[in-house]
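Student: Sequence first, then the predicted structure, then my questions.
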Amino acid sequence: MTHLDAAPPRTFLSPFRLKRHVMPGFSLTLGTSLLFVCLIILLPLSGLFWQMSQLGLADYWRIISSERTLASFRVTISAAAFATLFNAVFGLLLAYVLVRYKFPGKRLLDALVDLPFALPTAVAGIALVALYDKNGWMGTLLSAVGLKVAYTWWGIVLAMMFTSVPFGVRTVQPVLESLKPDAEEAARTLGARDWQVFRHIVFPQVWPSFITGASLAFARSLGEFGAVIFIAGNMPFKTEIASLLIMIRLEEYDYPAASAIAGTILLIALFVLVAANIAQSRATRHLHKGSS
């Protein structure tokens, strides 16, 4: 046997060393991520929950079960739910149009979707008041048919829709762009109509992202303040949102009450996000099983 036939020496390497990563090692990236989460997210939240811990269970229940607080919860949650439902459907349709069709002004429309992210919410609220007030352009037209938006529950919904609409579009749009048209073309070849193709082929693919966008829009609407207070009218028991009531309690130096209301809104948003995350994971697993 020559030296050419000799077997090369074996090297025993850990399987973790065989993987190459663009980012630095796992310990460094995990430590940096945890540090960021602790400083930016957990530290402020811990301060809020520490303030809530100063309250007894009876005091906490007395605060959140008061008539004014419950009224602000009803106004906030109902308006956020309606705005989320509208933005989820409208965002899906707008994302579909931006991805599947070419038309003049498409780039401009695509850029306008992100405008609520860049525009200060207080400026958006002032603009909505100027537009939908009884002396405004849209307000005058609506008043002629007996409709009023400014300083009503509908004004709150409108402000929430404006600030949360990008979530409904941007979460679905990348998924639509990644879909291959093979299955859709095959379905049309077999005689399926456009609505059937969208319902049975397109929508199941975007369903997990649809859930994510709706949950993010709902959480964003729950905490909205600047765009709402100018158009809501801020009437207790009618158009007063929870964020405004928190601000009122802070101005009264009633920090425990403000913390209790803020913590409740936070827990509601957290519950919705966790539930949406679970639903998204199940939908994704079901989608993968169906494709395999």
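Tutor: Everything's here; your move.

Student: C-alpha only now, for contacts and for neighbours.
Tutor: Noted.

Student: Looking at this structure, which helix is longest?
Tutor: helix 255-291 (DSSP state H).

Student: Can you mark which positions in it are buried?
Tutor: With burial defined by 16 or more other Cα atoms under 10 Å, the residues of helix 255-291 counted as buried are 255-266, 269, 272-273, 276-277, 279-280, 283-284, 287.

Student: can you check stretch 31-49 too?
Tutor: Leu48.

Student: Run through the residues that contact the closest residue to Glu240 other than its chain neighbours.
Tutor: Spatial nearest neighbour of Glu240, excluding adjacent residues (Cα to Cα, 6 or more residues apart in numbering): Asn234 at 4.5 Å. Going by Cα atoms under 8 Å, 6 or more residues apart in numbering, Asn234 touches Tyr151, Glu240, Ile241, Leu244.

Student: Show me the residues you listed that map onto strands.
Tutor: Among the contacts of Asn234, DSSP state E puts none in strands.

Student: got another, please set it beside the one above:
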Amino acid sequence: MRRRVLPGFPLSLGITLFYVTLIVALPIGALIFKAASLGPEDYWRIISSGRAVASYRITVLSALGATLANLIFGLALAWVLVRYDFPGKRLVDAIVDLPFALPTSVAGIALTAMFAQNSWLGSALANIGITVVYTPLGIMIAMFFTSLPFVVRTVQPVLEDLDPALEEAAQSLGGSDWSIFRRVILPLLTPALLAGLSLSFARSLGEFGAVIFIAGNRPNSTEITSLLAFIRLEEYNYQGAAAIASVMLFAAFVMLAVTNYLQARALRYTVRS
């Protein structure tokens, strides 16, 4: 009798399907059902209103800005943690995971206090004409803070597993540091980097607690989509909240599909190389 890889496979599969149905499928189904209870005209009127469109623009642009910052600083931080030894390295490595453990509302309050104009950092920035609190810049900083670990923690293991012989061979052929990074290291990091950036972007799109404190939540200026959906819930407008949330759900599915496509292309390119 052939031994099964997973003992109790039917039970394991049943538990898994029950969990996925209860935790993932039912909430998503309820959201879609609630949004579908609106007629096409009412649904379109809600999701295409000026306030809703402004919240989409603010959310997406802020998330893109935070993701771009994560691309630069997340990759640099992962590189430093893997390639260099310095005093306090373990402390810095532990601090990277702080946004995972810290409640997002606490992060929002801390960032607001740090960048407020009556703080030393906020006043210094104000003196050079930079205002952070209650501006889109503050939204990007909050999103950057909460999503940075996704890039660092996906790139870091790949950097640790890179074969040093590849770089040594490139150096022996006369390659410069930049050309070695661009032609040897970066292609190998691309799949992990895309995964980290997609997770970072998704977290930024759905961020709520860290943003509402520093954003000021002014309609058409600093109001994100998740907050607008929350406001509709407070108004007992459940259908309106579901309609707005369904737009973000659709965006999440599209982003997931695009990310998987890009990762598959990057992996094929890496294998061919």
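Tutor: That came through fine. Keep in mind that what you see is a predicted model, and the values were worked out from it rather than measured.

Student: thinking again about what came up before, mind checking what the residue nearest to Glu240 of the first structure lines up with in the second structure?
Tutor: Aligned by TM-score structural alignment, Asn234 of the first structure pairs with Asn217 of the second structure.

Student: how close does that match sit to Phe230 of the second structure?
Tutor: In this view, Asn217 of the second structure and Phe230 of the second structure are 12 Å apart by Cα to Cα, to the nearest Å.

Student: name the element the alignment partner in the first structure of Leu233 of the second structure belongs to?
Tutor: In the first structure, the residue matched to Leu233 of the second structure (TM-score structural alignment) is Leu250. According to DSSP states H and E, Leu250 of the first structure maps onto helix 242-251.

Student: That helix against the second structure, how far on average?
Tutor: Following the fit onto the second structure, the mean deviation recorded for helix 242-251 of the first structure is 0.8 Å by mean Cα distance after the TM-score superposition for the first structure.

Student: Give the buried residues for that helix.
Tutor: Buried, per 16+ other Cα under 10 Å, within helix 242-251 of the first structure: Ala242, Ser243, Leu244, Leu245, Ile246, Met247, Arg249.

Student: Starting from Arg188 of the first structure, give me the distance back to the residue lying closest to the match of Leu233 of the second structure once chain neighbours are set aside.
Tutor: Leaving aside its sequence neighbours, Leu250 of the first structure sits nearest to Ala258 (Cα to Cα, 6+ apart; 6.1 Å). Using Cα to Cα, Ala258 of the first structure is found at 57 Å from Arg188 of the first structure.

Student: Kindly report the same for Ala122 of the first structure.
Tutor: Distance from Ala122 of the first structure to Arg188 of the first structure, by Cα to Cα: 48 Å.

Student: for Thr76 of the first structure, same thing?
Tutor: 44 Å.

Student: now Ile248 of the first structure
Tutor: To Arg188 of the first structure, Ile248 of the first structure is 58 Å away according to Cα to Cα.

Student: what's the answer for Pro256 of the first structure, then?
Tutor: For Pro256 of the first structure, the distance to Arg188 of the first structure - Cα to Cα - is 61 Å.

Student: One more: Leu94 of the first structure?
Tutor: Applying Cα to Cα to Leu94 of the first structure and Arg188 of the first structure gives a distance of 22 Å.

Student: Same drill for those two, tell me which one is more crowded.
Tutor: Legend: neighbour count by other Cα atoms under 10 Å for Leu94 of the first structure and Arg188, higher for Leu94 (20 against 13).

Student: Could you check which residue of the second structure pairs with that one?
Tutor: With TM-score structural alignment as the criterion, Leu94 of the first structure pairs with Leu77.

Student: which residues touch that match?
Tutor: Val152.

Student: Check which residues of the helix or strand that it is a member of are buried.
Tutor: Secondary structure assigned from DSSP H and E places Leu77 of the second structure in helix 50-83. Within helix 50-83 of the second structure, the residues that qualify as buried are 51-71, 73-75, 77-79, 81-82, counting by 16+ other Cα under 10 Å.

Student: cool, stretch 130-149 of the first structure as well?
Tutor: Ala130, Leu131, Tyr132, Asp133, Lys134, Met138, Gly139, Thr140, Leu142, Lys148, Val149.

Student: Same check on stretch 19-34 of the first structure?
Tutor: Going by 16+ other Cα under 10 Å, stretch 19-34 of the first structure has no buried residues at all.

Student: if we can go back for a sec, ok, now how distant is the residue nearest to Glu240 of the first structure from Arg74 of the first structure?
Tutor: Taking Cα to Cα, one finds Asn234 of the first structure at 14 Å from Arg74 of the first structure.
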